[in-house]
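1. here you go, sequence then predicted model.
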Amino acid sequence: MNIMLINSAKEWGGTEKWALYAADGLAGLGHKVYFGCRGNMFQNRSLKNNVEFVTFPFANNADIVTLFQIRSFLKKKSIDVVMPSKQREYFLAGLAAKMFTDTKVAGIYGIDRPIHNLRNRIVFYHLFDIVYVNARKIVEVLSKDKSFDVNKCRLVYVGVESLTCNDSTRQRMRESLGLTQNQICIMGIGRVASQKGFDYGIKALSILIKKHPDIKLVIVGSGAIEEHKKMAQDYGVSDKVIFTGFREDIPDLLQAMDIYWLPSRSEGVPNTMMEAMAVKKPVVAFDIAGVAELIKNEENGIVVPFEDVEMLSARTADLIENPQKRKTIGERGYQTVVNDYSMEKMCQVMEKYLLELVKK
């Protein structure tokens, strides 16, 4: 197949990582893969296979120049399937594919919320031929909208790359964060915004420090940092929270922590949670969306009721006080992602659905 993935982002994140690794994996399965983007952020990253990059302006969500450039490229290269991965290119790529081309469109939806935006409703309902989702919960949410054809959904769990862990990297990262050798480090990663629920994390931390005053919470990501700093100050934990801002060295940074928190309000199956499991760290997460599809409570992670910061604090305290339990859950989480959620397996499932789509 001739496949084109598109991502118009200016900043690296989970969706960008997923799109690039998916392109690399599909190329490794023998397909001709192109990657549409706006600059050189993607080209500078090392890949195992041959992916050809193409740049488009992406001036705005209705950029006519980009629309016709994508359409021209789809026709010129006889693209079988185009896969837009961000909201900006949903409409542009979807419409371009339907403008006198035979290209099929495989969209991506990775959050457990209904589709309310009018533009997105047009795209998902009329322009996308199939929609990749990464959790069964998302299918359940979308199925409640009777005007959406839920038969378009294809479940493909996120895959993770195997990560190499070593003591020297852990020590180097902890020193860079100002952590002492035995200090417990809790980490959360994602855009600092309401969806990611770091406000819940700060509230839980204010409870947790009463029993464990020496812990640190490291929040990794850009966004409303000043607002969250003010919140940490209001809860009396400003000296316990480290905001790193945007970081690209996530695989190394993850090794600095002891426990990973996922207090999000909505997700699919988050990349960062799986990456934390891939470095053998225990995850404590709110019971949302695809979390329970991946984590079996008390076996390969800890799941607590949504918004229950008291329980988030209590279950974390239990892990702090039981190092062997922390290690055991981390090891089981690692086995889960290595055995069932590899990048290779993800790409094989994607390929199966793409072949079915093209043959229709």
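-> Thanks, I have the structure now. Nothing here was measured: the structure is a model prediction, and the numbers come from that model. Numbers count the residues shown, from 1 in each chain.
2. hey, let's count contacts and neighbours off CA atoms from now on
-> Noted.
3. compute the number of surrounding residues for S46.
-> 8 (other Cα atoms under 10 Å).
4. assumed it was part of a strand.
-> No. Going by DSSP: H, G, I helix; E, B strand; the rest coil, the assignment for S46 is coil, not a strand.
5. roughly how far does it sit from K17?
-> Note on S46: its distance to K17, by Cα to Cα, to the nearest Å, is 12 Å.
6. give the residue farthest from the middle of this structure.
-> F100 (33.5 Å; Cα atoms, centre = their mean).
7. before we move on, what SS does that one have?
-> Under three-state DSSP, F100 comes out as coil.
8. and it, what does it touch?
-> Under the criterion of Cα atoms under 8 Å, 6 or more residues apart in numbering, F100 has no neighbours.
9. want to compare, so here's the second one:
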Amino acid sequence: MSRPLSEELALQHKVLHICLSRGWGGLEMYPVRIIPELVRQGWRAYVLTLEGTRLAQALADSKAVEVRSVRSPSRALWQLPALVRWLRRRGIGVVHCHKSSDLRLGALLKCLCPELRLIFTDHMGVTRPKHDPYHRWVYRRVNRVLSISEATLARNRKAFPLPASRITPLYLGVDTARFTPRLEAAERQTLRDDLGIPREAVAIALPGRLTPGKGQQVLLDAFMRLVDAGDRQSHLVLIGGLEAGEGGNSTFIASLRQQVTERGLQDRVTFTGFRRDLARLFEVLDIVCVPSRNEAFGLTVIEAMAAGKAVVGSDSGAIPELIGAGCGRLVDPQDPAAWAATLRELRDAPALREQLGTAARRLANARFTLAKHVTGLRAVYEDIDQPWR
């Protein structure tokens, strides 16, 4: 006897996200960001994660998702029969993995439940070939690999043992409405005061984990070049956690702080620590910098664009795909002198900053919305061919 249509639809519209990571970066935040929109578009979401992680905590009070936690990735493997029963009781038809190491569990679930569609998003950008026997066994069971940029797509099609047709590009997206300015003038001034930004200063900021790869050092070097050239107008804001549990590199952070102190720039450089109000922080910044050496995507770039900021990004990785002509500036991530020159140009041209920010917001709303990303994701879940642009 065939299932009723309503039951078939229920099976088609349930997805399990697997993210067995103890970190807290873009990869781990991804389910938190997309699930509300996924639910709005008609899907029921489930998440398998590790006990006590930031991801588990972030989802704990959500009514939009059911969370199942395990103590370790190996414990998840021991619980495989129970996980299969859990999947089948709930009628889950799609499993979406976000770490390559989680694909082992996904592939085993697919072996036991051949009806599942197994999806993997490569958030990091693969760095070495995956053609050994183990990876061939795993990827034979993957229905689709999602590449988050053209930069990673080319590498993925070389590295993964899959036909090119099963490796699909899909840009990430953000809820652009969150970044629409909301603060009154007095509130913006209060926030700038709290951050130690002088009233007439041009605030230059870098939001992101404080680690060498994110480029804080090259930006600090560029800022010190401005100071050496007589700049008394600019103020540098480094936004990101200062503890290891918040994604920071303590040795690197100590080095940055020491350089600031040795140059007597404590009043001109702000370390904000981890902030949950980035959308509001953007309102009091003038220039947003993303000097990462090799971003697989660059979520901060599109967030700053959605906020209408003038963005300076690295001319490397995926960032050039995001910053369109007339929306910002691109600079070599290893050239502090070039960064200083670009910052000087934008510092002295408020009308240009506004022009670039307006164009950036327009582009973000056209290409990088969360709704657009989830619509593309649903097409992958439902196995519908769809142009990605």
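-> In hand now; what should we look at? Remember, it's a predicted structure, so these values are computed and weren't measured experimentally.
10. could I get the TM-score for this pair?
-> Overlay of the two chains. TM-score (TM-score structural alignment, normalised by the length of the first structure): 0.87; 354 aligned residues with a Cα RMSD of 2.9 Å.
11. burial measure for the residue lying closest to G223 of the first structure once chain neighbours are set aside, as a count.
-> Using Cα to Cα, 6 or more residues apart in numbering and skipping residues adjacent in sequence, the residue nearest G223 of the first structure is V192, 4.6 Å away. Counted by other Cα under 10 Å, the residues lying close to V192 of the first structure total 24.
12. same check, this time on I138 of the first structure
-> 23.
13. which residue is the nearest non-sequential neighbour of the counterpart of Q348 of the first structure in the second structure?
-> Aligned by TM-score structural alignment, Q348 of the first structure pairs with T375 of the second structure. Leaving out its chain neighbours, the residue that sits closest to T375 of the second structure by Cα to Cα, 6+ apart is Q41, at 7.9 Å.
14. for that neighbour, what is the corresponding residue in the first structure?
-> Per TM-score structural alignment, the equivalent position to Q41 of the second structure in the first structure is L29.
15. now do T180 of the second structure
-> Aligned partner of T180 of the second structure by TM-score structural alignment: T164.
16. that match: neighbour count?
-> By the criterion of other Cα under 10 Å, T164 of the first structure has 11 neighbours.
17. Three-state assignment for it, please.
-> At T164 of the first structure the chain is in coil, as set by three-state DSSP.
18. that one and Y334 of the first structure, how far apart?
-> Going from T164 of the first structure to Y334 of the first structure by Cα to Cα gives 12 Å.
19. any residues in contact with both of those two?
-> V279.
20. V54 of the first structure against V33, yeah?
-> No. Between V54 of the first structure and V33 no contact is recorded; they are 10.7 Å apart, counting by Cα atoms under 8 Å.
21. looking at those two, which is more packed in?
-> V33 (25 against 17).
22. count the neighbours of the residue nearest to T375 of the second structure for me.
-> By the criterion of other Cα under 10 Å, Q41 of the second structure has 14 neighbours.
23. over to S8 of the first structure?
-> If you count neighbours by other Cα under 10 Å, S8 of the first structure ends up with 21.
24. list the contacts for the residue lying closest to it once chain neighbours are set aside?
-> Nearest non-adjacent residue to S8 of the first structure, counting by Cα to Cα, 6+ apart: C37, 5.0 Å away. Residues in contact with C37 of the first structure, defined by Cα under 8 Å, 6+ apart, are I6, N7, S8, A9, F53, V54, T55, F56.
25. what about 7 Å?
-> Shown in contact with C37 of the first structure (Cα atoms under 7 Å, 6 or more residues apart in numbering): I6, N7, S8, V54, T55, F56.
26. so how far is E175 of the first structure from the fifth one?
-> Okay, so that is T55 of the first structure. Counting by Cα to Cα, the gap from T55 of the first structure to E175 of the first structure is 39 Å.
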